[in-house]
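**Student:** Predicted model, plus sequence, below.
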Amino acid sequence: MEPQKLSSVFNEAWEINEKLDSSESSTGSGEYQTQLSKCIQLLERATLMVNDLSLFSQNETAEEISTSDIRYLLLPALLGDLTMRITTDERLDTLNRAKVYWKDFIARCKCYELTEEEIPEEPSQERPLVTGPPNLRAMEANREAKIKRYKEKKDIEKKMQVIGTLKYITTKDEETQREYYLLLLKSWINKGLEELPGLYQEAEMLEFMAKRRERGEENEPTAAVEPARKPLKPFVLLRDKLQAHVFGAGYPSLPTMTLEEYFQKEIDEGKIQLDSRNPGPQEEAEEKEAAEVKKELEVETDDRAALQKAREWDDWKDDHKTGWGNRDNMG
């Protein structure tokens, strides 16, 4: 296997990868998945070529790797990125393969002193339940790391745009080529550090769901069911303030207190003053109005005694015309 052939395979895979990145087709479409599969096969073939040629050794540093070969360190990163887009295989198996590729890539780059970043820790299956307040220092450190990677990413993109693209980088001098490849590797290192936590989380969720299916719990809700809330009562337009206080804001067939309880509440709060004086005209009018309201409310709440009394009063008024018994009006 000649290095030139390896270069051809790598370049072909890179071109397909760029087309996939700019494609407007759905990731799950047949055309997209076909090209994706072809690209992955080319990258796997290139990986086998690198192994057969023994291009890399753990006992060397990045400086000892030739400029034409250093780009092949990207192979596991490209495989990890493309594997994440596969929709035709079992998702959990796909995620596990992608994790292996990304971890291998970051570990290899760390071995070659291309980064000082540690591989994000994968959550343990037996990790204890987290209780207590959150670790603010850890959260702040994580936030600062993300900001740092974001700034570094933008800086790398600017530098790479000035230099050129991978397709035409071989036309540059060796120093420029090497600078470009190192920038490209750093860019993918940052991408891997961002992708791994998301892979961990999705894989953990799928494993949890798989265990539930094994126990026959797939039909049970995955989250705690919230206690049922009391249904809101319909609001009605009430005729006056007194009716609103007695019946509350809900439906009028569900009184919240009796008239006696309401008046006692008003007395206790000092809103109604009781004394032994003779009531004045205004007080007499208020008492008369209150009595009428009380009568109406008793009828509306189906007070049988009050209803019967009201009916008898109406019958009496029908038999006794207004003015009867008043001697001042006798003619």
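**Tutor:** Great, that's in hand.
**Student:** From here on, just use CA atoms for contacts and neighbour counts.
**Tutor:** OK.
**Student:** The stretch 151-300 of the chain: helices as residue ranges?
**Tutor:** Under the criterion DSSP state H, counting those that start in this stretch, the stretch 151-300 of the chain contains helices at 174-214, 241-247, 259-268, 281-300.
**Student:** one more structure, for comparison:
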Amino acid sequence: MEAAASVLPEPVPPPTFKKPVPMTPPLTAFDPGFLARKAALPGKIFRLKNGNALEYFEEGSAGDPAVACFAAGGFNVSSLWTKEPVPGVRMLWVNQFGHGRSSALAAPVVFAERIPEIAELLDALGVDKFYSLGHSCGGVYAMQLAAALPERVLGAAILSSPGCIFHPSVSKAERKKVDTGGGGSIDARGCWGGFVRSMMAGLYYNPDKSKDYGFAGHACGGYACYKSKAAGGAPAAMASDHWFVTKLLDAELYGSNSKRGLLYEMQGVWSHAGWSYDIAAIKCPCFLYVERDGEVKESYVELNQRLIPGAELVVYEAHGHTSIAMEVAGIAAALVAGRSFAGDHSTGPQA
């Protein structure tokens, strides 16, 4: 099914804060260093053969190994930007449908439709072999690419991604044990499923880019949410990292581009129909990164580790589900080198 055309304008000047974000020191406006980085990474629009659009950002030389990156649900892919270019790596940050200035989603995600479109973009950019990297729901895109294109994907780095709970090898009892967050209930029949879907509709949809939607923190986004236990917590460094927090606020502001965008994405990730390609068919080296505790439980990642042949699990002890994105530069560099990245907050590879 085709997606609806995007109608989002080019980025506008950052909004004026209603009140400071309680950091050390307090954040009273978007970080100037991030704004300079954003100006150096203008989004580009690729028009697909079916008329839909994909927005992407790129950095690096055409001859360098390419890493295609995909962000969490409801976030612009700027959430995965690195502070500096990654030496020797061509970074390609792709806004999946429903995000940024890519086409809006008109129905729940089905990866059999989305993956060929991403491949079409990569073909147009002259990218044959590449690596895939994804955070949270973006990790599902990265896994589905590796499963669908085993001859092209050289390696995959999956950061705190949901698990393939509807895989044929996963029993109903195991699914219930693993899915402690109730993600699989998003398509449930009856009142509960309806409540979940109504709650999801409109989340992370911020149409006026000049407005502060609660950057200091609110129930479903903003700094307080990123730091909360429900969102996975964060290392102490996050409390003083204005650049990182600014990019999260900006990525949320430019995230979902329609009221039902996040709902449709979650329905693809947490349903039988969404996962079109068997991740057990992944042939490339696959590195599964996860926080010790958080919204995405370690059991999801352990499930993916069981399904993906030879997948390596790396646990970040001090990171949360949000702050694990601090490690993108090191993870991308390690990925093209064929190894995992321990970083400053990791226990290293786990058996």
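**Tutor:** That came through, no problem. Predicted model, so just to flag it, every value in this text is computed and none were measured.
**Student:** Drop the TM-score for these two in here.
**Tutor:** Scored against TM-score structural alignment, normalised by the length of structure 1, the superposed chains reach a TM-score of 0.26; 142 aligned residues with a Cα RMSD of 6.3 Å.
**Student:** one step back: any chance of the helices of the stretch 151-300 of structure 1 in TSV, with distance to Leu53 of structure 1 and mean neighbour count too?
**Tutor:** Rendered in TSV, the data for the helices of the stretch 151-300 of structure 1 read as follows (distance: least, Cα to Cα, whole Å; neighbours: other Cα atoms under 10 Å):
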stretch	distance to Leu53 of structure 1	mean neighbour count
helix 174-214	20	17
helix 241-247	89	16
helix 259-268	95	14
helix 281-300	97	13
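**Student:** what's the next secondary structure element after the longest helix along structure 2?
**Tutor:** Taking residue count as the measure and DSSP state H as the definition, the longest helix of structure 2 comes out as helix 111-124. Stepping forward along the backbone from helix 111-124 of structure 2, the first helix or strand reached (DSSP states H and E) is strand 130-135.
**Student:** now the angle between helix 111-124 and that next one, please.
**Tutor:** Taking axes from the mean of the first three to the mean of the last three Cα atoms, to 10 degrees, strand 130-135 of structure 2 and helix 111-124 form an angle of 130 degrees between their directions.
**Student:** re earlier: in the longest helix of structure 2, what counts as buried?
**Tutor:** The neighbour-count criterion (16 or more other Cα atoms under 10 Å) identifies Phe111, Ala112, Arg114, Ile115, Glu117, Ile118, Ala119, Glu120, Leu121, Leu122 as the buried residues of helix 111-124 of structure 2.
**Student:** pretty sure Ala77 of structure 1 contacts Gly192?
**Tutor:** Yes: counting by Cα atoms under 8 Å, Gly192 is a contact partner of Ala77 of structure 1 at 7.3 Å.
**Student:** Between the two, which contacts overlap?
**Tutor:** With contacts taken as Cα atoms under 8 Å, 6 or more residues apart in numbering, the residues that reach both Ala77 of structure 1 and Gly192 are Trp102.
**Student:** thinking again about what came up before, tabulate the helices of the stretch 151-300 of structure 1 in CSV, adding columns for distance to Lys153 of structure 1.
**Tutor:** Formatted as CSV, the entries for the helices of the stretch 151-300 of structure 1 read as follows, by distance: least, Cα to Cα, whole Å:
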stretch, distance to Lys153 of structure 1
helix 174-214, 6
helix 241-247, 64
helix 259-268, 70
helix 281-300, 74
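**Student:** among these, which is nearest Leu20 of structure 1?
**Tutor:** Leu20 of structure 1 lies closest, by Cα to Cα, to one member of the helices of the stretch 151-300 of structure 1: helix 174-214, at 16.9 Å.
**Student:** I'd like the next helix or strand past the helix or strand that contains Leu249 of structure 2.
**Tutor:** Following DSSP H and E, one finds Leu249 of structure 2 within helix 242-253. Following the chain from helix 242-253 of structure 2 toward its C-terminal end, the next helix or strand by DSSP H and E is helix 261-269.
**Student:** Any idea how many residues pack against Val196 of structure 2?
**Tutor:** Neighbour count for Val196 of structure 2, taken as other Cα atoms under 10 Å: 17.
**Student:** From Leu263 of structure 2, how far out is it?
**Tutor:** 9 Å (Cα to Cα, to the nearest Å).
**Student:** Show me what the helix holding Leu249 of structure 2 is packed against.
**Tutor:** Contact here means 3 or more Cα pairs under 8 Å, 6 or more residues apart in numbering; DSSP states H and E; on that basis helix 242-253 of structure 2 packs against helix 32-40.
**Student:** quick one: the strands in structure 1?
**Tutor:** Listed in chain order, the strands of structure 1 (DSSP state E) amount to none at all.
**Student:** nope, the stretch 51-200 of structure 2 is what I was after
**Tutor:** Remark: strands of the stretch 51-200 of structure 2, listed N- to C-terminal, are 53-59, 66-70, 90-95, 130-135, 153-159; assignment by DSSP state E, counting those that start in this stretch.
**Student:** got JSON lines for these, with distance to Ala332 of structure 2 too?
**Tutor:** Rendered in JSON lines, the data for those read as follows (distance: least, Cα to Cα, whole Å):
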{"stretch": "strand 53-59", "distance to Ala332 of structure 2": "13"}
{"stretch": "strand 66-70", "distance to Ala332 of structure 2": "7"}
{"stretch": "strand 90-95", "distance to Ala332 of structure 2": "8"}
{"stretch": "strand 130-135", "distance to Ala332 of structure 2": "8"}
{"stretch": "strand 153-159", "distance to Ala332 of structure 2": "8"}
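**Student:** would you list those in JSON lines and tack on mean neighbour count?
**Tutor:** As requested, these are arranged in JSON lines below (neighbours: other Cα atoms under 10 Å):
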{"stretch": "strand 53-59", "mean neighbour count": "21"}
{"stretch": "strand 66-70", "mean neighbour count": "27"}
{"stretch": "strand 90-95", "mean neighbour count": "25"}
{"stretch": "strand 130-135", "mean neighbour count": "27"}
{"stretch": "strand 153-159", "mean neighbour count": "28"}
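**Student:** of all the ones you listed, which lies closest to Ala40 of structure 2?
**Tutor:** Ranking the strands of the stretch 51-200 of structure 2 by their distance to Ala40 of structure 2 (criterion: Cα to Cα) puts strand 53-59 first, at 9.4 Å.
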